[in-house]
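Peer 1: sequence below, structure please.
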Amino acid sequence: MDDVTRIRFAFSPIWELVASLRTLRDPGRHSLHLPWVRAVRPRLTGIDLSELFALVPLQGYLVDFVTPTPETPMPDFAADLERVRRTHPERAAEEATWVSGSDPRVIERFLADPEAGVARVADTLERYWELGFAEFWPRIYGLLEGDVLRRSRQLAVGGARELFGDLHPNVRWRGDRLTVTRNWEYSAPLGGDGLVLVPTAFYWPDVAVMVEPYQPMLVYPATGVGTLWTSGPPPAPGALAALLGRTRAQILTALADPTTTSALARQMSLTPGAISQHLSVLADGGLVTRRRLGREVVYRRTPVGDSLVCVS
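Peer 2: Down below sits the predicted model:
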């Protein structure tokens, strides 16, 4: 039960980057990401992804060393990539032998010199990030940040039972243990290190689990993935826009779930300063409330704000 008190949330840019490799190869399996696939495929003609594709096959196990458990809740791709570069060659080679369904020649090349292989993989991940992912990360970040805020509140209010009650159909909280339905079997105490819960956009709709020798991590689909590539801010109802002004009406409409100034700024394509000014006006009018969560200030609609949005 000690581990329940050590549950923490984080999200990982490198996890999303690696998971997107499967989407890139099989867009039909994750058709909701087709706008991203169409945008990035033409950019990748000059990059050789064959080694990454071999280590991250379409089905089954993918090497864990390319998706290290997040150490902090604040994601940083450069820090994640450095951890990949520091992977011990023996560890990387062992994990590569567990991969099935890939081109054996590519795996054999990696195994012949795993130290060089880790360096190549890290370099390719960095190039792939620059060409196909960095531009889109702020939008993905906003979605994942919103899910972490929502789930953190759920855990604080209802505990583990409420948190895991609707996390995913394959995840069940039994009162003294967490069970996750997967196509492989593993059973062990967490060892006091706690569990890191990581929302994902690109691994949707599945869950993934990482265990020893890494800190235990459960990856689950973030809420609202289907809206990820919807462009622009949410529509503002006409009457509400006439009352508050279109931008403030859009902000109020967007606050159906708690969120931060930075997340709203990315969603609305406005500066954080502009969003902050609008939020101050809405807060002074009793339509939104603010609450500090760690180093972030989280905003949400008040019941009065809810009623205005619903009526309009």
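
Peer 1: going forward, measure contacts between C-alpha atoms and count neighbours the same way
Peer 2: Will do.

Peer 1: need the contact partners of stretch 61-81.
Peer 2: 9-15, 18, 55-56, 83-84, 87, 91-92, 95-96, 98-100, 122, 125-126, 196, 210, 214-217 (CA atoms under 8 Å, 6 or more residues apart in numbering).

Peer 1: centre of the chain to that stretch, how far?
Peer 2: On the basis of CA atoms, centre = their mean, to the nearest Å, stretch 61-81 sits 11 Å off its chain's mean C-alpha point.

Peer 1: so which bits of it are buried?
Peer 2: By neighbour count, and taking 16 or more other CA atoms under 10 Å as the criterion, the buried residues in stretch 61-81 are 61-70, 75, 77, 80-81.

Peer 1: same thing with stretch 149-157?
Peer 2: Using 16+ other CA under 10 Å, the residues of stretch 149-157 that count as buried are Leu149, Arg150, Arg151, Ser152, Gln154, Leu155.

Peer 1: contacting residues for the one residue sitting closest to the centre of the chain?
Peer 2: When the chain is reduced to its mean C-alpha position, the closest residue under CA atoms, centre = their mean turns out to be Thr200, at 3.4 Å. Contacts for Thr200 (CA under 8 Å, 6+ apart) come out as Phe11, Glu16, Leu144, Val219, Tyr220, Pro221, Ala222.

Peer 1: gap between it and Leu144?
Peer 2: Look at Thr200 and Leu144: by CA to CA, to the nearest Å, they are 7 Å apart.

Peer 1: please enumerate the helices of the stretch 1-150 of the chain.
Peer 2: When assigned using DSSP state H, counting those that start in this stretch, the helices of the stretch 1-150 of the chain occupy the ranges 2-5, 13-25, 34-40, 50-55, 77-85, 89-97, 104-112, 114-132, 137-165.

Peer 1: could you export the buried residues of stretch 149-157 as JSON lines, including distance to Arg38?
Peer 2: Listed next are these as JSON lines, based on distance: CA to CA, whole Å:
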{"residue": "Leu149", "distance to Arg38": "30"}
{"residue": "Arg150", "distance to Arg38": "31"}
{"residue": "Arg151", "distance to Arg38": "32"}
{"residue": "Ser152", "distance to Arg38": "34"}
{"residue": "Gln154", "distance to Arg38": "36"}
{"residue": "Leu155", "distance to Arg38": "37"}
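
Peer 1: let's compare: structure for the following, please.
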Amino acid sequence: MLRIAFTAADLTRVRLAHSPMVEVVTSSFALNQPDRFRMYGSWRTRVRPLVARAGLETMLAVVCGPACYVPDFLTPVPATARPSLEEEVRVLAATPLDQVAAEVATAWAGHPAPPQIARFATDPAGGLAELIQQIRRYFRLAIAPIWPRVRAVAEAEIAQRARTAAELGPRALLEDLHPQLDWDGAALRLAHAKSRDWELDGHPLALLPAGFAGPLVHTMTEAPTGRALWYPPRGYGRLLGPGRQGEPGSALAALLGPTRAAVLTLLAAPGTTGEVAAALELAPATASHHLTILRNAGLVAAERIGRRLRYLRTPLGEQLTAGSEAPSAGPPVF
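Peer 2: This is a model prediction of the structure:
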């Protein structure tokens, strides 16, 4: 079990952010480990042929090395809550070349390195430039088409946890993050990890919800840019699946009415009025009417993203739907 000790000062400095580079790395895991990330099956089916033709050998070799280590420089802890890919790529490009070479070598320690990896030992600048070019290409092919939904789910997670922390105190940021994580008031404990005690050493802890994290929690414990946990945000399993994957339970439908129950169930992942209307085959005015009633009842909240409002369930809405959703015909998929 990994144990992350906290002081009272550490707790007040926990923050939330969403990292495009974390999505790049975790989606690469989902692409190459189908048994472990089954919930991304339809996304993987669509993306694999594109990636196979795109010439991404350097990126995939660096991210998915046999030593089960991802170079820390690939996922700098964000300086802001919502960085763009280009902002993070600029941080990557500024990584000291000796660090780049050392971390890429660590990802292949004890294994024969292919030419794409061997290049980093003799030409780290050229290797890094090629890596960054391929990261941009991969993002454009695999993630950009679904980025608005990925970002929206992360935004909803960040907003809801921030609101809960404002109401209940900073400890609420660490509670119910993930089934494998247990907060005991003094430390955050991660089950199914190598036994180790870990301290933040003065770094703030960044919580990074990632739509492609799947069922796993990932840790960054020694990166020069900070300390972080990557974890799946609530609603990630319905991120890009068919709109009606989860039908409301009969008790919820009896309490709210079938249509409002369906709207509340759908909002496990955030959505606009138009997205709710399209998913449930409602007129936009009807969807707006039901969303207004649910909002007035305190079951959903609205967050402004640019010019649009996205609706998400409040903690009360989460409690009401917990255990009431009927299972879908299969696992949630992208």
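
Peer 1: got a TM-score for the two of them?
Peer 2: For these two chains in superposition, a TM-score of 0.76 is obtained (TM-score structural alignment, normalised by the length of the first structure); 297 aligned residues with a CA RMSD of 3.9 Å.

Peer 1: what residues are shared contacts of Thr200 and Leu144 of the first structure?
Peer 2: What both Thr200 of the first structure and Leu144 touch, as defined by CA under 8 Å, 6+ apart, is the set Phe11, Ala222.

Peer 1: aligned to the residue nearest to the centre of the first structure, what sits in the second structure?
Peer 2: Structural alignment places Thr200 of the first structure opposite Ala210 in the second structure (criterion: TM-score structural alignment).

Peer 1: ok, for that match, nearest residue in space, not its chain neighbours?
Peer 2: Distance criterion CA to CA, 6 or more residues apart in numbering; nearest residue to Ala210 of the second structure, sequence neighbours excluded, is Pro232 at 5.3 Å.

Peer 1: how many other residues sit next to the counterpart of Pro49 of the second structure in the first structure?
Peer 2: Using TM-score structural alignment as the criterion, Pro49 of the second structure maps onto Pro42 of the first structure. Residues near Pro42 of the first structure, counting by other CA atoms under 10 Å, number 11.

Peer 1: how close does Pro42 of the first structure get to Thr260 of the first structure?
Peer 2: From Pro42 of the first structure across to Thr260 of the first structure, the span is 34 Å (CA to CA).

Peer 1: repeat for Pro272 of the first structure
Peer 2: Summarising the geometry, the distance separating Pro272 of the first structure from Thr260 of the first structure, computed by CA to CA, is 10 Å.

Peer 1: which one of those two is surrounded by more residues?
Peer 2: Thr260 (24 against 17).

Peer 1: contacts only, for the more buried one.
Peer 2: Taking CA under 8 Å, 6+ apart as the criterion, Thr260 of the first structure is in contact with Glu296, Val297, Val298, Tyr299.

Peer 1: the second one touches Arg290, doesn't it?
Peer 2: Yes - checked against CA atoms under 8 Å, the pair Val297 of the first structure and Arg290 is within contact range at 6.5 Å.

Peer 1: which one's more surrounded, the two?
Peer 2: Neighbours were tallied for Val297 of the first structure and for Arg290 using other CA under 10 Å; the higher tally belongs to Arg290 (17 against 14).

Peer 1: which SSE is the nearest residue in space to that one that is not next to it in sequence in?
Peer 2: Counting by CA to CA, 6+ apart, Tyr299 is the residue found nearest to Arg290 of the first structure once chain neighbours are left out, at 4.5 Å. Secondary structure assignment for Tyr299 of the first structure, by DSSP states H and E: strand 296-301.

Peer 1: report the angle between the axes of that strand and helix 137-165?
Peer 2: When axes from the mean of the first three to the mean of the last three CA atoms, to 10 degrees is applied, the directions of strand 296-301 of the first structure and helix 137-165 differ by 70 degrees.

Peer 1: between the helices of the stretch 1-150 of the first structure, which gets nearest to Gln277 of the first structure?
Peer 2: Closest approach to Gln277 of the first structure among the helices of the stretch 1-150 of the first structure is made by helix 137-165 (19.7 Å; CA to CA).

Peer 1: C-terminal to that closest one, what's the next element?
Peer 2: Counting by DSSP H and E, the element after helix 137-165 of the first structure in chain order, helix or strand, is strand 171-173.

Peer 1: and Trp184 of the first structure, that one's in a strand?
Peer 2: No - with DSSP: H, G, I helix; E, B strand; the rest coil as the criterion, Trp184 of the first structure is located in coil rather than a strand.

Peer 1: tell me how far it lies from Thr69 of the first structure.
Peer 2: 20 Å.

Peer 1: swap in Gly294 of the first structure?
Peer 2: Note on Gly294 of the first structure: its distance to Thr69 of the first structure, by CA to CA, is 21 Å.

Peer 1: what's the local residue count around Val118 of the first structure?
Peer 2: Residue neighbour count, defined by other CA under 10 Å, stands at 22 for Val118 of the first structure.
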